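# Coordinates for the following, if possible.
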Amino acid sequence: MRRYLPLIATLLVIAVNAAANIVPINGFNTGELSALNPTGFTPAGWVFGIWSLIYLGLIVFGVASIVGSERIRARADGLVNVYLLNALANAAWIFAWHYRQVELSFALMLVILATLSIIFVKLRRQPAPTAREFLAIDGPFSLYFGWITTATLANLGAVFFVRQYYPFSLSMDQWALITVCAATAIYVWMGAVTRDIVYCAVFVWAAFGIAYRPTGITEPVKLAAWAGIAALALCIVWAAFSARRDPRRFSSEPL
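You can find the predicted model right below:
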């Protein structure tokens, strides 16, 4: 039964997210609530389409946990407990966000981020993945972790907006500029330490959405987003070339 739990949890989270926009929960869809809680760096709406790719990856993870090879199932088994907590926090976040409990939603977002951090570390401590293991497990979680890193910063910005308080008496736009610069530093550092191209690519995607959003974002923030794109592009190129010399990047064992 245990190996079925990741797929069940993923499908339940997808159902809650779908209900949030179809019903919708508390009369708002998720995008409308983002508009009600501006951050000064929330990317264009099309950027959030990344959730479709994240959920597809998590479905693959869930299916692989059931029917994957013995090695894939063993790799997934060590993640089950943490992933179930992650899925619970993800579903709870939807309700907190839709009922406009922004501070609670941020606390839940921290749980999501923490569980993904644990999963990321657990995977790094395991033997190097084969290509199939990367596609079924490591890749989807790198994508998910990369996006939640950005989402956590956005959620924090929403908390400050709701409370009408920003550190050091900064304005929303000043805080947005600092956040984009800090996010760039976080992703570059992660790229330098882990050489995780998927994780870094998520910020490039989000930063494009910031740079191309027609309204609600100042020119300095857009310029910071472009600078972040350039920095992460260089980091990704470096990671791609250095990964060739990294014996841990992919296992040489057969697929």
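
# Every contact and neighbour count from this point should use C-alpha atoms.
Will do.

# Would you indicate which residues of stretch 89-103 are buried?
Along stretch 89-103, the positions that meet the burial threshold by neighbour count (16 or more other C-alpha atoms under 10 Å) are 89-98, 100, 102-103.

# Turn those into CSV, including secondary structure and distance to Ala19.
Compiled in CSV, these are given as follows (DSSP: H, G, I helix; E, B strand; the rest coil; distance: C-alpha to C-alpha, whole Å):
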residue, secondary structure, distance to Ala19
Ala89, helix, 16
Asn90, helix, 14
Ala91, helix, 11
Ala92, helix, 13
Trp93, helix, 13
Ile94, helix, 10
Phe95, helix, 10
Ala96, helix, 14
Trp97, helix, 13
His98, helix, 11
Arg100, coil, 16
Val102, helix, 19
Glu103, helix, 22
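
# Looking at these, spot the one nearest Leu223.
Using C-alpha to C-alpha, Val102 comes nearest to Leu223 of the buried residues of stretch 89-103, at 28.4 Å.

# what residues are up against the closest one?
Shown in contact with Val102 (C-alpha atoms under 8 Å, 6 or more residues apart in numbering): 96, 155, 158-159, 162.

# where exactly do the strands run in the protein?
Listed in chain order, the chain contains no strands at all (DSSP state E).

# Helices of that one, residue ranges please.
5-22, 30-36, 50-67, 70-77, 80-98, 102-125, 131-133, 139-163, 172-194, 197-211, 219-243 (DSSP state H).

# The structure of the following sequence is requested for comparison with the preceding one:
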Amino acid sequence: MYRTNPFRWWNVLAFAAVITVNVLSHLLPLGGKTTKQISDQYYIYITPAGYAFTIWSLIYVLLAGFIFYQLRRDTGTRDSVEDIGIWFILSCIFNIAWLFLWHYLYIEWSVGIMLLLVLSVLVIYRKTRSIHYPTTGETLFVKLPFSIYLGWVCAAFVVNVGIVIHKNGWSPIGLTELGWSITLLCIGAVLAILISRHYRDSILPLVFVWAYLAISIEHKDVDKILLSSFILAAILFIYAIWLFFARNRERD
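As a prediction, this is how the structure comes out:
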């Protein structure tokens, strides 16, 4: 008897809702301001150059690939898809909630929801990394989308934390804004290394490289930020290359 994934159509609806709210956030826009205008309103030392956010287009294209993959009769009932369960739907709910909170300037609450988004995508990521001998389809439509998605939401979470610190005028452990900005960059790099190391995932740290290079370009006039973000990007790039070859050696 043909099995069906009980979440497959809910996944479609949840993803459609995310795309719809994202489009409306730009067209209306939600709260009267675009996402970029709010980002400019809370501009900090680790705000990346605007082009960095185009990665969302790639993420949504890849997630659309996952949606179609999990709808197909021959692939939608694979364990790699069914193990994701309700977590993709939850990630969509948190994504939408973040957009509303961000656009209506509930910045502190938006960080809490962003953390839930990170955790939900992390659960999916860990499930997809347990696929030991993935098919080409599983590599492209199950593993890859959530590697890039997790990398970006982790980087975005670090920036969001910085915005909350800036907005409230906090000085964590007595650090200046420049000091805690560099500290957050280092924390993000460590996070990328810790998450990707166990799974030999060379893609996730490359997402941080993308973000950090965009930060260095945006703040090229601030020497310490330029140097810190560029050095961390270089370290993560070299690390990603090492992971790539380490994974291939283990396969051999």
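
# ok so, going back, export the contacts of Val102 of the first structure to CSV and append columns for distance to Val180 of the first structure.
Formatted as CSV, the contacts of Val102 of the first structure follow (distance: C-alpha to C-alpha, whole Å):
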residue, distance to Val180 of the first structure
Ala96, 25
Asn155, 13
Ala158, 14
Val159, 16
Val162, 20
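
# Now for the residues you listed: which two are most distant?
The span of these, defined through C-alpha to C-alpha, is set by Ala96 and Val162 at 14.0 Å.

# Map Gly50 of the second structure onto the first structure.
Under the alignment (TM-score structural alignment), Gly50 of the second structure maps onto Gly45 of the first structure.

# What about that match, how many residues nearby?
Neighbours of Gly45 of the first structure under the rule other C-alpha atoms under 10 Å: 13.

# List the contacts of it.
31, 209.

# what residue of the first structure takes the place of Thr128 of the second structure?
By TM-score structural alignment, Thr128 of the second structure lines up with Leu123.

# Please report how far the match of Gly50 of the second structure lies from Ile210 of the first structure.
10 Å (C-alpha to C-alpha, to the nearest Å).

# Repeat that for Leu177 of the first structure.
Leu177 of the first structure sits 11 Å away from Ile210 of the first structure, going by C-alpha to C-alpha.

# Comparing the two, which shows the higher neighbour count?
Ile210 (28 against 23).

# quick one: contacts for the more buried one?
41-44, 217, 221-222, 225.

# Per the alignment, it pairs with which residue of the second structure?
With TM-score structural alignment as the criterion, Ile210 of the first structure matches Ile215.

# Counterpart of Asn11 of the second structure over in the first structure?
Under the alignment (TM-score structural alignment), Asn11 of the second structure pairs with Pro6 of the first structure.

# what separates that match from Ser52 of the first structure, distance-wise?
Applying C-alpha to C-alpha, the value for Pro6 of the first structure to Ser52 of the first structure is 17 Å.

# Compare the two (neighbour count), which wins?
The neighbour comparison of Pro6 of the first structure against Ser52 (other C-alpha under 10 Å) goes to Pro6, with 26 against 11.

# need the contact list for that one.
Per C-alpha under 8 Å, 6+ apart, neighbours of Pro6 of the first structure: 61-62, 65, 80, 83-84.

# ok, the residues you listed in the second structure, which still hold?
Counting by both residues aligned by TM-score structural alignment, their matches' C-alpha atoms under 8 Å, these that remain in contact in the second structure are 62, 83-84.

# Please report how far the residue nearest to the spatial centre of the first structure lies from Pro167 of the first structure.
By C-alpha atoms, centre = their mean, the mean C-alpha position of the first structure lies nearest to Trp147, the distance being 2.1 Å. From Trp147 of the first structure over to Pro167 of the first structure the distance is 24 Å, taken as C-alpha to C-alpha.

# ok, now Trp46 of the first structure?
30 Å.
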